[in-house]
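*Asks:* Just to be clear, the model below is a prediction. Sequence and coordinates:
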Amino acid sequence: MRQVRVILAEDHPDMAQHLQALLGSRYAVHIVPNGQALIAAVRLDIPDLIISDIAMPGISGLAAARSILELHPQIPIIFATVLDEPAIIRRALAEGARGYVVKSDAGDELAGAVDAVLAGGQYISSSARAVLGDRPRSN
């Protein structure tokens, strides 16, 4: 069985390693340091899934995702970010993200978010749901 290919865009190396470790050996994770590198990586090899920070130097994760989804709308994108403002969460989802994980939730929820999104669903982490005013539910 082929390993799921994930591109992880994260500008902080320690956080990138942490997020990669949370996914374990279940996924082939390629790390890129910013939005520009994310766009370039997708041009070279279309992944099964993208996990991206939003606030990165140069091209933001949101801008990179917009650019990628214009050409490849089938690629599921999960944002993993410290940003937990309702307007940003809503914007990310409205622009095509299938998942939104606040980094403080990642330890408990990132792998589940990946599974849910790869199965065709959407995933919003517990902290993001809380700031949106959504009641907790099972994802």
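*Replies:* Structure's in. What do you need?
*Asks:* from here on, contacts and neighbour counts on C-alpha atoms
*Replies:* OK.
*Asks:* Start and end of stretch 24-42, how far apart?
*Replies:* Its first and final residues considered, stretch 24-42 spans 22 Å by C-alpha to C-alpha, to the nearest Å.
*Asks:* Next one for the comparison:
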Amino acid sequence: MIRALIAEDQAMMRGALALLLDMEHDISVVAQVGRGDEVVAGVREHRPDIALLDIEMPGISGIDAAAALHTEAPECAVMIVTTFARAGYLRRALDAGARGFVVKDDPVEDLAQAVRKVVAGSTVIDPGLAEEARLAPANPLTDGERRVLAAAADGSPVNDLAARLHLSDRTVRNYLSAAIGKTGSRTRAEAAIHARDQGWL
């Protein structure tokens, strides 16, 4: 029996996924969490064979949770299950150690089969997204630029961002300027929107 953990912030979607997967003869959903920062603790407590993670969740993202699991519980396979079919997200997820990336529009039979393949050691990627990722430009932002741009999306002034991120005002300005230039944007708000649309944040 394959033991699965589901991390999804929308309770109805989480319950539906759990119900559908539990109907499979060889899959049992042993844990459900609604926040990214609950994933590692859930895996430690319930010891699933695979964690199915949404991307955008409270606490930390599914991609950051995948990276944490890759370090702290490498025996647990990770598959991203998301509505955000973006090439940038796929690349970041694979870099974080995920072995599967599928979209929620797929039939449950395909999801169950993907779970089986990932647990068996294969990598499963939505075919359309794999082709898109092959053609899409690579993420030009550094980790520092990504972190500052993501934090700046709420419109906070530079000094507030610097205090929150434990950086100097000058460093924050440099990161924002670089991110604006690399995304071909005029403002940091435009840069954040463009980077998020590409799956770079």
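*Replies:* The structure has been received and is ready for your questions. Quantities reported herein were computed from a predicted structural model and do not represent experimental measurements.
*Asks:* Would you check that Glu95 of the first structure makes contact with Arg66?
*Replies:* Yes. The pair Glu95 of the first structure / Arg66 is scored as a contact, 6.9 Å apart, by C-alpha atoms under 8 Å.
*Asks:* the more surrounded of those two?
*Replies:* Arg66 (17 against 13; other C-alpha atoms under 10 Å).
*Asks:* Give me the distance between the more buried one and Gly112 of the first structure.
*Replies:* 24 Å.
*Asks:* do the same with Ala106 of the first structure
*Replies:* Applying C-alpha to C-alpha to Ala106 of the first structure and Gly112 of the first structure gives a distance of 9 Å.
*Asks:* higher neighbour count, those two?
*Replies:* Ala106 (20 against 15).
*Asks:* quick one, what contacts that one?
*Replies:* Leu19, Leu22, Ala80 (C-alpha atoms under 8 Å, 6 or more residues apart in numbering).
*Asks:* Quick check: closest non-adjacent residue to the aligned partner of the second one in the second structure.
*Replies:* Under the alignment by TM-score structural alignment, Leu22 of the first structure pairs with Leu20 in the second structure. Across the structure, with C-alpha to C-alpha, 6 or more residues apart in numbering as the measure, the residue nearest Leu20 of the second structure apart from its sequence neighbours is Val108 (6.9 Å).
*Asks:* Could you check how many residues crowd around the residue lying closest to Ile60 of the second structure once chain neighbours are set aside?
*Replies:* Leaving out its chain neighbours, the residue that sits closest to Ile60 of the second structure by C-alpha to C-alpha, 6+ apart is Gly36, at 4.7 Å. Applying other C-alpha under 10 Å, we find 24 residues neighbouring Gly36 of the second structure.
*Asks:* Strands of the second structure, start to end?
*Replies:* 2-7, 27-33, 50-53, 77-82, 100-103, 124-125 (DSSP state E).
*Asks:* Which one, of these, ends up nearest to Arg188 of the second structure?
*Replies:* strand 77-82 (26.4 Å; C-alpha to C-alpha).
*Asks:* hmm, who's touching the closest one?
*Replies:* 49-55, 62-63, 66, 69, 93, 97-104, 115, 118-119.
*Asks:* now that strand, how far from the centre of its chain.
*Replies:* 8 Å (C-alpha atoms, centre = their mean, to the nearest Å).
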